[in-house]
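Asker: Structural data only, the sequence is not supplied:
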């Protein structure tokens, strides 16, 4: 790491996203809007700082994970913190969001996400955490986000059953059916057994799906590019996300980036540095 890079990293580490005087802080809002627990939220915020650092030192376009992208988008709402404290004082450059250029470059963004993981390892000497920096397939193919009002809807998560779990459930239901047919008087006890079976299955699913606390999330992805002396930014995006897409451009160099998608509301973005 260069001396300039080390100084930038130290400034990012000292930078605080949470206002100590606020009753409802950045981290509280980020957790509430995405359905994350406290521990996971703080980890995402740290990864957001790492993403910003990679944006500034990378000579090639990179793309963040969706979780990191949510932290980035929320930070843009805190305009003074983002533009004055972060961009002006910490990064010492402007990171702008600009309009999308369309979906034609979707495959490129998959490669940019892979590249980000490689640069991450080269920079920090460790792999990015898999529960925040998810696989490329999950990042780009499994995102179908939509903003809804929870006061108007009940949200029930789709169960993801393994083959083994499905077979156990199927065999259990068959056995229950046999007992009920053979002796109707045992239906009550069979019903209790069925409830117990369902509870066990739900506990198993919760362990599989909720281990990292990242039970929620919305929006789309983002990309970031560090600008060389004669380089320009580029766009990023993914399918499965849409609504309004943003990118971002580096201040003062006339180059811009963008993101795109289709299928859900929310937004994505890219960033650049001069």
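Answerer: Thanks, I have the structure now. As the structure is a prediction and not an experimental result, all values here were calculated from the model.
Asker: For the rest of this, base every contact and every neighbour count on C-alpha atoms.
Answerer: Will do.
Asker: got the residue ranges for the helices in the stretch 1-150 of the chain?
Answerer: With DSSP state H, counting those that start in this stretch applied, the stretch 1-150 of the chain shows helices at 3-14, 26-34, 38-57, 66-77, 79, 106-124, 136-141, listed in chain order.
Asker: this is the comparison structure:
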């Protein structure tokens, strides 16, 4: 291995300092990738081109590496400079998908794997073994759409009431009021307590199943903030707050913000805020927040998290939990509906039962909504927080402190401004309809928009 050449390739940057829509940001945004995965994909791309430059025989990229390659080809000056550094003009050879080429490309892939292991060790599975990196999550796709199930929950419950009424009819007519109503309410409470235990255990088990995945392991603190809150402005709160604490932004008497230090720092989110405010008069926070949310760097974070949530949300394991919750709640409600039906049939007073059923239906819907977001707003953040705190780092980065302690780390002068600024993004409820536009478009269709034309064997690059 030519270590000197590899060190030069490793040090080569595809981004210019302070670019708001540079190579890595654009790559992450267009494919809905996390920041860490994007950087790892770029690293693997560098390794691939290094192998192509230092070997005379054809090598072939993975789907993920090919996406990076296509993106880099668009940045013609950067691509030319990188090839010059490697000492070889590396040409992209797309596959024509001819049967006669299959063996050639298959051999190239096997050769690439051998060369990679000799020079760099084991290939990261999420980048080299999957067309879609989220396929590396050990989750099966559900054949049911959770959003449709929940929308039709009341319809299913009412339909269930008729067979339940037939089965329990003899029992329902024997129990008099108020004993039935008291017993029914207690049964409903017990059902909720059982579901709370079941859901908590099930979601913890689900997270333990996927937590070892490198993509989840390497989520940044701000990505986790959005994962929990699902409000992009909450992420921006933390970024602006740190600029205030570091005396780069000043809060004026009229609750406007003034940039007093326009020097860029290492944090690209902070630099984005500085770039927005540079050269402008003091501005209101609502305007600043709205402008920042439209910037690619923040938009990328949002889309990447939606995509991960979508994969978990639409998994068979997650759907199974929601179905159990709906079945238990549906059965409990159907008992009340059955009592209501038998009461009307027998000419009995049902007014008190009606008054009880209306709030119970509302409680059931509320609880289902809570369960649907519990995994994202409670289970995963709580486990991650515990792991971070157990590390006991004495000098943690401000982003992690913000994730751990939230508004407690906000500057006193900044808190009133946040409280006065109205929400500018969607609420915290997470539905599959929200992620279908982000998740599916950010899935294989988005991720392989430029790679799919080459298929799984975007030939690669030949030898001399």
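Answerer: Sure, I can see it. Just so it is clear, the model here is predicted, and its values are computed rather than measured.
Asker: okay if I get the helices of the stretch 1-150 of the first structure as TSV plus mean neighbour count and distance to residue 270 of the first structure?
Answerer: Formatted as TSV, the helices of the stretch 1-150 of the first structure follow (neighbours: other CA atoms under 10 Å; distance: least, CA to CA, whole Å):
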stretch	mean neighbour count	distance to residue 270 of the first structure
helix 3-14	14	19
helix 26-34	18	20
helix 38-57	20	9
helix 66-77	21	10
helix 79	12	17
helix 106-124	17	11
helix 136-141	16	15
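Asker: Show me the one of those helices that comes nearest residue 96 of the first structure.
Answerer: Nearest to residue 96 of the first structure, of all those, is helix 66-77, at 9.7 Å by CA to CA.
Asker: quick one: the helix or strand just after the closest one to the second structure mean distance?
Answerer: Sequence-wise, the next helix or strand beyond helix 66-77 of the first structure is helix 79, with elements assigned using DSSP states H and E. Superposed on the second structure, helix 79 of the first structure shows a mean distance to its aligned partners of 1.4 Å (mean CA distance after the TM-score superposition for the first structure).
Asker: Now do helix 79 of the first structure: distance to the chain's middle.
Answerer: 21 Å (CA atoms, centre = their mean, to the nearest Å).
Asker: Also stretch 227-234 of the second structure?
Answerer: That offset, for stretch 227-234 of the second structure, works out to 11 Å (CA atoms, centre = their mean).
Asker: Tell me the helices and strands packed up against the helix of greatest length in the first structure.
Answerer: Counting by DSSP state H, the longest helix found in the first structure is helix 187-209. Secondary-structure packing of helix 187-209 of the first structure (3 or more CA pairs under 8 Å, 6 or more residues apart in numbering; DSSP states H and E): helix 163-182.
Asker: tell me the angle of the helix it packs on relative to helix 187-209?
Answerer: Per axes from the mean of the first three to the mean of the last three CA atoms, to 10 degrees, the angle that helix 163-182 of the first structure makes with helix 187-209 is 170 degrees.
Asker: can you tell me what part of the first structure the helix or strand hosting residue 190 of the second structure aligns to?
Answerer: Per DSSP H and E: residue 190 of the second structure is located in helix 179-210. Following TM-score structural alignment, helix 179-210 of the second structure has no partner segment in the first structure.
Asker: Going by neighbour count, which residues in that helix are buried?
Answerer: 180-181, 184-185, 188, 191-192, 195, 199-200, 202-203, 206-207, 210 (16 or more other CA atoms under 10 Å).
Asker: which one in the second structure is aligned with residue 61 of the first structure?
Answerer: Residue 61 of the first structure maps onto residue 58 in the second structure, by TM-score structural alignment.
Asker: so its match touches residue 461, yeah?
Answerer: Yes: between residue 58 of the second structure and residue 461 a contact is recorded at 5.4 Å, counting by CA atoms under 8 Å.
Asker: residues bridging contact with the two, i.e. touching both?
Answerer: Shared contacts of residue 58 of the second structure and residue 461 (CA atoms under 8 Å, 6 or more residues apart in numbering): residue 52.
Asker: how about the helices of the stretch 1-150 of the first structure in TSV, adding distance to residue 242 of the first structure?
Answerer: Listed next are the helices of the stretch 1-150 of the first structure as TSV, based on distance: least, CA to CA, whole Å:
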stretch	distance to residue 242 of the first structure
helix 3-14	31
helix 26-34	18
helix 38-57	22
helix 66-77	13
helix 79	24
helix 106-124	12
helix 136-141	12
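Asker: so which of those gets nearest residue 225 of the first structure?
Answerer: Going by CA to CA, the one of those nearest residue 225 of the first structure is helix 38-57, 5.3 Å.
Asker: so what secondary structure elements neighbour the helix holding residue 190 of the second structure?
Answerer: By 3+ CA pairs under 8 Å, 6+ apart, helix 179-210 of the second structure packs against helix 316-345.
Asker: And the helix it packs on, what does it pack against?
Answerer: Looks like helix 316-345 of the second structure contacts helix 146-151, helix 153-174, helix 179-210, helix 351-374 (3+ CA pairs under 8 Å, 6+ apart).
Asker: same thing but at 6 Å, please
Answerer: Judged by 3 or more CA pairs under 6 Å, 6 or more residues apart in numbering; DSSP states H and E, the packing partners of helix 316-345 of the second structure are helix 153-174.
Asker: and the angle for the helix it packs on with helix 316-345?
Answerer: 50 degrees.
Asker: Next, the angle helix 179-210 makes with helix 153-174 of the second structure.
Answerer: Using the same axes, to 10 degrees: helix 153-174 of the second structure against helix 179-210 is 140 degrees.
Asker: and the gap between residue 1 of the first structure and residue 53 of the first structure?
Answerer: 11 Å (CA to CA, to the nearest Å).
Asker: what's the overlap in contacts for the two?
Answerer: Counting by CA atoms under 6 Å, 6 or more residues apart in numbering, residue 1 of the first structure and residue 53 have no contacts in common.
Asker: quick one: secondary structure of the residue sitting nearest the centre point of the second structure?
Answerer: Among the residues of the second structure, the one closest to the centroid is residue 305, at 2.2 Å (CA atoms, centre = their mean). Assigned by DSSP: H, G, I helix; E, B strand; the rest coil, the conformation of residue 305 of the second structure is helix.
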